[in-house]
Structures are given as C-alpha cells and as structure tokens.
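Enquirer: Just the structure for this:
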Amino acid sequence: MKKVGYILITVGFLAGALISVLEVRNVQWGYFIAAFVFGASGIAIVRIIDKRHHRSEGKLSANLQTLRTSLAQIVEKMAELNNQKSSIHVYDMHKRIDASLPQAITAFADARQTIAHAYSLQDYADVMSFFAAGERYLNRAWSCSTDGYVDEMSTYLEKAQEQFIEANDKLSSLAA
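Expert: Purely as a prediction, here's the structure:
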C-alpha cells in the first residue's frame, strides 16, 4: 500500500509538471488540480501507513525494549568510563568514548519517538531533555579529551553520567 502512495506522489508530480509546461500562458487548471489531488492523496496514504507502522503493538514493544536496553548500556558504559578516567590518558579518552558508546546512543535515538507514541509528548520531552543534556556533556568531554583538558574532561564525563542516569530513571518510571 505504501508503494501505491509513492506511485501516486510520483504520478501527481510528473503530471503537474507536464501540465504546467504544455501551455505556459494558459495552464489547464482542472488537470493541474487533479494532478495535485493525486500527489496529495499519495502523501496522505504514505503518512497513514507510516503512522500505523510506528504505532503497531509489536513495533512499540520492540522499540521500548531497545530504549531501555540502550539507555542502560549507556549508563553502564558511562560508569565504566568515569571509574577508569584516572587510568586513561586524556588524549585516549575520546577513542574510548568512540569505541564504547555510539551504537547504544544511535539505537536510543532511532527508537526515541516511541516514548511519545507509548506514553505522551510530555514524557518524551522529559526523557529527551536529560538525554540531550547527557549527549552535550559527552560531546564536551570528547572535545576536552582531544584538546588535552583533563579537569574539564573529568567534569563533563561526570555531568554526562548524571544526565544519562536521570534519563534512565525517568524512562524506568514510565514503565512502572
């Protein structure tokens, strides 16, 4: 059905383009509007199918599990990095961050819309505020590592861990 929607979008666009250049001074508005309706109905079909897919029970359950698992992994990896930061050379910390966190962060980010679908937009905002702050602090720690600023790197790693813990706690409280 989604393919039908994309076909309607394509046909509507091409027909509208063709109609608009056949007679430049005298556009056949009836045909042009029909082409527009084809394209708009294709857009509507694609959006409806996408919305159904994102809100299906199986997809919601799988994404919620992905969210919980990936955020727990992030918190665990942040704790490890904070515990080991005194034994890791400042110029190597960004390599450790790159090696241990991107997959979990990407998995969480890819599934994040599920929070709004499963709970509410406010719950989504609450979790994502902490998560985004954690990401920003982690990026700052990464930058401090590449520049050799030991104290700042340590501070931002701790702040990132705190924010990710808050995000995890908020997400866990939604499930309870």
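
Enquirer: can we go C-alpha only for contacts and neighbour counts from here?
Expert: OK.

Enquirer: host element of the most centrally placed residue in the chain?
Expert: In the chain, the residue lying closest to the centroid (C-alpha atoms, centre = their mean) is Ala109, at 3.6 Å. Assigned by DSSP states H and E, Ala109 belongs to helix 102-111.

Enquirer: Return the set of buried residues in that helix.
Expert: For helix 102-111, the buried set under the neighbour-count rule, 16 or more other C-alpha atoms under 10 Å, comprises Ala104, Ile105, Ala107, Phe108, Ala109, Ala111.

Enquirer: how close does the last one get to Ala104?
Expert: Separation of Ala111 from Ala104 (C-alpha to C-alpha, to the nearest Å): 11 Å.

Enquirer: What separation is there between the closest residue to Gln73 other than its chain neighbours and Asp110?
Expert: In space, and not counting its chain neighbours, Gln73 is closest to Ala104: 6.6 Å by C-alpha to C-alpha, 6 or more residues apart in numbering. Look at Ala104 and Asp110: by C-alpha to C-alpha, they are 10 Å apart.

Enquirer: what does Val37 give?
Expert: Distance from Val37 to Asp110, by C-alpha to C-alpha: 32 Å.

Enquirer: Show the residue spans covered by the helices in this protein.
Expert: Under the criterion DSSP state H, helices of the chain are mapped to 2-22, 29-55, 57-84, 90-100, 102-111, 113-118, 121-147, 150-175.

Enquirer: to compare against the first, here's another:
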Amino acid sequence: MPTLLARLVLVVGFCLATVGSAGFAEPVEDGAWGLLIAGLAATVAGGLALRALQRRRIAAGAAGGGLAPAGLAAALTEIQREVQSLAAAAAGLGPAELAARIDPILSGPCFELGSRNEAYARLLGAEAFARVWSGFAVAERLLARAWSMATDGFPEEARAELPRAEEAISAACREAAALAAPTGS
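Expert: Now for the predicted structure:
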C-alpha cells in the first residue's frame, strides 16, 4: 500500500508539473507557477518515498535472511564446489558431456546469484560489491566460454577455461568470506 501511494504521488506530481508548464505561453496563465512548483515537489516527494521504501525492503530482506554477506558467501561456495567438480572430471568428458555439465551450473546457481546482483550491490556498497562480483563475473564468463567451445566441438579449449574459472570463483569466495566474517569490537 505505501508503494502504491508513493507511485500515485509521483504520477500526480508529474501530471501537475506538466499542466503547470503548459501555462507558460505569452501571457503566463494564472496559477502556472503554483502548479509547476507543486507538481515538481510532489514528483520529488514520490520519488524519494519510493527510494526509501525500496531501501527498507532490501534491509528487511537482509535482516530476515533474504540477503546477507553470509548468504552470498554460501552461494559462491556452492558454485565453487560445482566448478571444482567439473574441472576434476573434465578430462574424461567429451564435448557434449562437458557442455551438459556446464549448463546446469550456468542456468542454476550462477543465474540465481546473478539475478540478485543489484540487491547485493545495494547491500554491500559499491567497493565491497566490486571486490566480490568481479571474481564471480569472470568465472561466469569463462564458464559460458567453455560451454560455447564445447558445443562448437572444441573440448580442449573448453577444458583450458575451467582452471581459470575455478581461480576466479575462488577469489570471489575469499572476498565474500571476508565480508561475512564477524568483526571484533
């Protein structure tokens, strides 16, 4: 309900500002300034309210276990285990099997984690997010390259990407673990 109200204030403010600005012909109509100022104020108020509500939802999700540095570390560790398992078994896999093993990693835990990147960016802040996410993004890209190479019939090239993906996801895990570690007071 608060989100609906904030959106309504935003839309009404925009409409008022539009009607007010339409009154600035020669001569300026009575009330044009008032409508424009009221509309701009309502638009800003609605936008700020939406932003505050969004931050509150993110904070509630983090406090309720929806998002937390420890959850990020756990998700990255799951991906790391799957990449390590894949890298260990890759030598004995043909191109089709290799692609079939990579696909569920990309479409499962990588997709789920990647779809929450904006929420984690807000939760962690830009600097901490960049430290963690750069490793994840590199690993995801390398896995996608390996999948593409395997499906194109180049399994050796695909296998060569896996240690690099493992290294990148391990770096992301280390950064996430450092964020999730309790700090001494």
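
Enquirer: circling back to that earlier point, what lines up with the residue nearest to the centre of structure 1 in structure 2?
Expert: In structure 2, the residue equivalent to Ala109 of structure 1 is Gly114, according to TM-score structural alignment.

Enquirer: Next: Ser143 of structure 1.
Expert: Ser143 of structure 1 maps onto Ser148 in structure 2, by TM-score structural alignment.

Enquirer: what's the burial count for that match?
Expert: Residues near Ser148 of structure 2, counting by other C-alpha atoms under 10 Å, number 18.

Enquirer: tell me the contacts of it?
Expert: Taking C-alpha atoms under 8 Å, 6 or more residues apart in numbering, we find Ser148 of structure 2 in contact with Ala99, Ala158.

Enquirer: contacting residues around stretch 162-173 of structure 2?
Expert: Applying C-alpha under 8 Å, 6+ apart, the external contacts of stretch 162-173 of structure 2 come out as 73, 76-77, 79-80, 83-84, 86-87, 131-136, 138-140, 142-143, 146.

Enquirer: Nearest residue to Ile9 of structure 1 in space, ignoring adjacent ones along the chain?
Expert: Gly39 (4.0 Å).

Enquirer: what's the distance between the residue mapped onto Arg96 of structure 1 from structure 2 and Ala70 of structure 2?
Expert: Correspondence of Arg96 of structure 1 to structure 2, assessed by TM-score structural alignment: Arg101. Look at Arg101 of structure 2 and Ala70 of structure 2: by C-alpha to C-alpha, they are 27 Å apart.

Enquirer: Counting neighbours, what do you get for Ser120 of structure 1?
Expert: 13.

Enquirer: And it, how far from Glu135 of structure 1?
Expert: From Ser120 of structure 1 to Glu135 of structure 1 the distance is 22 Å (C-alpha to C-alpha).

Enquirer: same deal with Gln103 of structure 1?
Expert: Relative to Glu135 of structure 1, and taking C-alpha to C-alpha, Gln103 of structure 1 is found at 13 Å.

Enquirer: And Glu80 of structure 1, by the same measure?
Expert: 16 Å.

Enquirer: do Leu71 of structure 1 as well
Expert: 12 Å.

Enquirer: Settle it for me: which of the two has more neighbours?
Expert: Leu71 (24 against 18).

Enquirer: surely that one meets Ala109?
Expert: No: applying C-alpha atoms under 8 Å, one finds Leu71 of structure 1 not in contact with Ala109, separated by 9.9 Å.

Enquirer: picking that back up, which residues touch the match of Ala109 of structure 1?
Expert: By C-alpha under 8 Å, 6+ apart, the contact set of Gly114 of structure 2 is empty.

Enquirer: Could you rerun that using 10 Å?
Expert: Leu106, Tyr120, Trp133, Phe136, Ala137, Glu140 (C-alpha atoms under 10 Å, 6 or more residues apart in numbering).

Enquirer: So which of these is surrounded by the most neighbours?
Expert: Result: Phe136 is most packed of the contacts of Gly114 of structure 2 (other C-alpha under 10 Å), 26 neighbours.

Enquirer: Relative to structure 1, which residues correspond to stretch 163-180 of structure 2?
Expert: The alignment of stretch 163-180 of structure 2 onto structure 1 (TM-score structural alignment) spans residues 158-175.

Enquirer: superposed on structure 2, where does the matching stretch end up, distance-wise?
Expert: Following the fit onto structure 2, the mean deviation recorded for stretch 158-175 of structure 1 is 1.3 Å by mean C-alpha distance after the TM-score superposition for structure 1.

Enquirer: Done for today, thanks.
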